[in-house]
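A.B. asks: Dropping the sequence and predicted coords here.
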Amino acid sequence: MSLPAEAVDALQAFQDLPGWEQRARLLMQWGERLPVLNEVEMCDTNRVHGCESQVWLVGELKDGHWQFRANSDARLIRGLVALLLARVNGLSANELQQVDLADWFNQLGLGRQLSQSRSNGLNAVLQRMRELAA
């Protein structure tokens, strides 16, 4: 499966960085790029359960391709969610089912920095995306 253009950009940006400090800085910058969710969207219905931080997710199907928007109250999580959105936005429901979260973050060079709780939280976000797409 080919990667969305934004995912290719993310890979190039992160793979060029020598160490964790630079990746962490870039991760925060990616988090700042997330589109703002309004108060109505940041409701309990859109909250992803299974995350230690609060994460809200909304998805919409456009011409057979999913577009997700999300936000979090935690800066690092916002960055990780932004990278997840880069990987999944524009995919069909079927393609969404095939996304390998661990592989994606390993390709970005961020796999080692994902604690068990962060990994579980991101998996919960991906699971919620799959539920919305089902």
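C.D. replies: Nice, I can see it. This one's a predicted model, so the numbers in the text were calculated from it and none came from an experiment. Residues are numbered from 1 along each chain as shown.

A.B. asks: drop to CA atoms for contacts and neighbour counts, all remaining ones
C.D. replies: Fine.

A.B. asks: Tell me the buried residues in stretch 52-60?
C.D. replies: For stretch 52-60, the neighbour count (16 or more other CA atoms under 10 Å) marks 53-59 as buried.

A.B. asks: Centre-most residue in the protein?
C.D. replies: Centroid-nearest residue in the chain, with CA atoms, centre = their mean: residue 84, separated by 2.2 Å.

A.B. asks: want to compare, so here's the second one:
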Amino acid sequence: MAQPAFEDIVADFDFLEDWEDRYRYVIDHGKAMQALDDALKVPSTKVDGCASQVWLHPRIESGVFSFEGDSDAMIVRGLISVLRALYNGLPVAEVPSVDAGGELARLGLNDHLSAQRSNGLRAMIERIRLVAAEEAQS
């Protein structure tokens, strides 16, 4: 079972039947997300493998994982928001074991994102897992 915030997104997606409405929903989530401070948009937070500019800034406090993120593309900002709902608040040791592909499949995103967006989404997930795995080992 995913985080409650992600379950809310799943429920909203079930309610929205049209993919244009679902895209708009994801974009609106991205618009509502606070922008990442420009000082954090540095090479070490930039995610390679994305068609657009993407930055993820992870934080681990008291063993709990969270991250902020930003992108120059509104749909990608929305995808970052979806990933935040999936991962934020988890114990850092649990982050690498999240079946992100399976959880995101519940939204049907894989069938409706371009190949470039899907690759970028995988790159973001891989960065999240890597950071969490490194922290869990230290």
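C.D. replies: Looks like it came in fine. Computed from a predicted structure; not experimentally measured.

A.B. asks: coming back round to it: and the residue nearest to the centre of structure 1, how close does it get to residue 39 of structure 1?
C.D. replies: 22 Å (CA to CA, to the nearest Å).

A.B. asks: ok, now residue 121 of structure 1?
C.D. replies: Relative to residue 39 of structure 1, and taking CA to CA, residue 121 of structure 1 is found at 22 Å.

A.B. asks: for residue 29 of structure 1, same thing?
C.D. replies: Distance, residue 29 of structure 1 to residue 39 of structure 1, by CA to CA: 23 Å.

A.B. asks: Structure 2: strands as residue ranges?
C.D. replies: Secondary structure of structure 2, counting by DSSP state E: strands at 54-61, 64-71.

A.B. asks: Put together TSV for the ones you listed, with distance to residue 34 of structure 2 on each row.
C.D. replies: Shown next, in TSV, are the strands of structure 2 (distance: least, CA to CA, whole Å):
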stretch	distance to residue 34 of structure 2
strand 54-61	13
strand 64-71	8
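
A.B. asks: right, so of those, which gets closest to residue 1 of structure 2?
C.D. replies: Closest approach to residue 1 of structure 2 among the strands of structure 2 (CA to CA): strand 64-71, 16.9 Å.

A.B. asks: what helices or strands is that closest one leaning on?
C.D. replies: Counting contacts by 3 or more CA pairs under 8 Å, 6 or more residues apart in numbering; DSSP states H and E, strand 64-71 of structure 2 packs against strand 54-61, helix 74-87.

A.B. asks: Let's have the ones you listed in CSV, adding distance to residue 19 of structure 2.
C.D. replies: Output for these, formatted as CSV (distance: least, CA to CA, whole Å):
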stretch, distance to residue 19 of structure 2
strand 54-61, 24
helix 74-87, 13
